[in-house]
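# only the shape, not the letters, is given here:
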């Protein structure tokens, strides 16, 4: 069922949701509310990722877009059923209503369940103080969606609050798993290291900060010729631990005293990243420690 509401209110939207649910079936089984703040340019890509992630985490998805206009007005589109694993509400906030997103969205949140806010592209520097961000248990950003990803990551690191995370961190999950496994296998003391990446790569900045924080050694940043993170080398007395991405989906993995292996290291689609982040509702202390280091290094420059 699809309903279009023009020049409406939160109360009318909530009432329409209840009526639609009674028509197509119960809303029980929804585990969270996912609030997405985006723009028309990225709307289709973001909506596709949100719908796909809802198959693993049935949810009420509320997409908020802002419209520059003189007159304040709220338009909405509701989708219930139609093969969706949850509810979908698209809100278009015109004019001054852009500054009152919290009051508009609050009556539409699922009761007694977590609320997650996701900014897939541009996001405020201080997420917890943002009107819509203040509604959330967790707040997800994506520095890759900004014009200067590394600078955006640094700004948000300086305003980090428990519950904040960034898909920059999620893109490193496989890298971090491989490095942790290599350190478990070698048992050698790391004396230094290097992260090679595309210039001004935000994930590489975060990866180097995480390694420095966990290992207590200096990790150099080196510009590479390939997109994204190209290579990580950790120096040990027994020889280097090396992970070198040679193709988009594979990397060479070398631990001292063991034969070199080829391992999978693909670039993950947006849907995978979002689905992973929706699996946890608690604050990520390790990410927080890495961002503190990013902020401290920025202040020291």
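Nice, I can see it. These numbers were taken from a predicted model, which means no experiment stands behind them.
# rest of the way, CA atoms for contacts and neighbours
Noted.
# what sits closest to residue 165 if chain neighbours are left out?
Among residues not flanking residue 165 along the chain, residue 140 sits closest, at 5.1 Å (Cα to Cα, 6 or more residues apart in numbering).
# element containing that neighbour?
Using DSSP states H and E, residue 140 sits in strand 138-141.
# does anything pack onto that strand? Which helices or strands?
For strand 138-141, the elements it packs on are strand 115-119, strand 164-166, judged by 3 or more Cα pairs under 8 Å, 6 or more residues apart in numbering; DSSP states H and E.
# what's the first helix or strand after the last one?
This means strand 164-166. helix 167-170.
# who are the packing partners of that following helix?
Packed next to helix 167-170, using 3+ Cα pairs under 8 Å, 6+ apart, are helix 202-215, helix 270-277.
# ok, then the element right after the longest one?
Proceeding C-terminally, helix 202-215 gives way to strand 219-223 as the next helix or strand, assigned by DSSP H and E.
# can you tell me what sits against that following strand?
192-199, 204-205, 208-209, 211-212 (Cα atoms under 8 Å, 6 or more residues apart in numbering).
# weed out the non-buried ones from the residues you listed.
Taking 16 or more other Cα atoms under 10 Å as the criterion, what is buried in the contacts of strand 219-223 is 192-199, 204-205, 208-209, 211-212.
# next up, a second structure to put side by side with the first:
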């Protein structure tokens, strides 16, 4: 990772957005080398009291060429009393013969201001750059105005409450494009499965409908089963009981069996990098999410 050099920092408790914006502008004027932007996106990370602000900044700073131009972390605290504490940092990162600018803004909020986070963060977004809202824990409420600020939502359904939240993710996806870490974790297994099924020795499995059993963590398992239902019409796709650490797919035809597994899950840093690389419509994920949400809703109804 290229070294990050801090140009300057500012912090203030019980403030308003006016001083925050003024401090950001003043710090950016301190060193004009940071005028070159790092990427064409603003990242807004939102979470509760358990979110470690510096951990988020460190994760994002390790993204290299995918490092967002501006990173805003909003930490929503419990309590009815108004609170707005802010911290601003402007940094430089050398990359080749360029010196790239990085803006970090951290806001800790509580009380009435939490009901209109959109108006709080919108002045911090950069004109003409897409805004990616990274929901670190819970999903935003369906009617949250914060979603109106977002061009893309990044979520982790596992951290947001598990499989029961898949229908809520599907509803959010109808409003704003969603990228789910749970789906990104499936990429290695999907690639292995596709490669295995193209081999000559497994041709019989492709030529006739077969039984497919998906095992693994419940959220990823549901999404993978949803994907297989869409991609393999006429096949019987089921889920194994239990919550195994590793994902696997077993395909059984009349003449042979095939099992594909994937190992340890990717780290948050690599998942976020992958998400920022895929800021475009993903109809395959949309279909898999819809099928997984439908099966989850049907299971809940039963």
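Okay, I see it. Since the model is a prediction, treat every value here as computed from it, not as a measurement.
# how alike are these chains, TM-score-wise?
The TM-score (TM-score structural alignment, normalised by the length of structure 1) is 0.83; 276 aligned residues with a Cα RMSD of 2.2 Å.
# mind listing what residue 50 of structure 1 touches?
61, 271, 274 are the contacts of residue 50 of structure 1 under Cα under 8 Å, 6+ apart.
# which non-adjacent residue is nearest the aligned residue in structure 2 for the last one?
Under the alignment defined by TM-score structural alignment, residue 274 of structure 1 corresponds to residue 272 in structure 2. Counting by Cα to Cα, 6+ apart, the nearest residue to residue 272 of structure 2 once its immediate chain neighbours are dropped is residue 181, at 7.9 Å.
# so what corresponds to the one you found in structure 1?
Taking TM-score structural alignment, residue 181 of structure 2 has residue 167 as its aligned residue in structure 1.
# before we move on, what about residue 213 of structure 2?
Residue 213 of structure 2 maps onto residue 194 in structure 1, by TM-score structural alignment.
# sec struct for that match, please.
State at residue 194 of structure 1, reduced to three classes by DSSP: H, G, I helix; E, B strand; the rest coil: strand.
# contacting residues around it?
208, 219, 220, 221, 222, 232, 233, 234.
# also residue 103 of structure 2?
69, 70, 71, 88, 89, 90, 91.
# of all those residues, which two lie farthest apart?
Distance extremes for the contacts of residue 103 of structure 2: the farthest pair is 69 and 88 at 13.8 Å, using Cα to Cα.
# circling back: tabulate the contacts of residue 50 of structure 1 (TSV), appending neighbour count.
Below are the contacts of residue 50 of structure 1 laid out as TSV (neighbours: other Cα atoms under 10 Å):
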residue	neighbour count
61	24
271	18
274	20
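# now, which of these sits nearest residue 95 of structure 1?
Distance to residue 95 of structure 1 across those (Cα to Cα) is lowest for residue 61, with 22.8 Å.
# the closest one reaches residue 35, doesn't it?
Yes: at 6.0 Å, residue 61 of structure 1 counts as touching residue 35 under the criterion of Cα atoms under 8 Å.
# mind checking the SS state of the equivalent of residue 72 of structure 2 over in structure 1?
Under the alignment (TM-score structural alignment), residue 72 of structure 2 pairs with residue 62 in structure 1. Classification of residue 62 of structure 1 by three-state DSSP places it in strand.
# ok, residue 296 of structure 1 next?
Recorded secondary structure, residue 296 of structure 1: helix (three-state DSSP).
# please enumerate the helices of structure 2.
For structure 2, the helices defined by DSSP state H occupy 17-28, 53-61, 117-121, 146-149, 166-175, 181-184, 187-197, 203-207, 218-231, 268-277, 283-301.
# most tightly surrounded among those?
The highest mean neighbour count among these, using mean count of other Cα atoms under 10 Å, belongs to helix 218-231: a mean of 23.
# wait, doesn't residue 27 of structure 1 sit right on residue 86?
Yes: Residue 27 of structure 1 is within contact range of residue 86, at 7.2 Å (criterion: Cα under 8 Å).
# neighbour count winner among the two?
Legend: neighbour count by other Cα atoms under 10 Å for residue 27 of structure 1 and residue 86, higher for residue 86 (26 against 20).
# and that one, what's its match in structure 2?
Aligned by TM-score structural alignment, residue 86 of structure 1 pairs with residue 102 of structure 2.
# and residue 29 of structure 1, by the same measure?
Match for residue 29 of structure 1 (TM-score structural alignment): residue 37.
# and what of residue 103 of structure 1?
Counting by TM-score structural alignment, residue 103 of structure 1 corresponds to residue 119 in structure 2.
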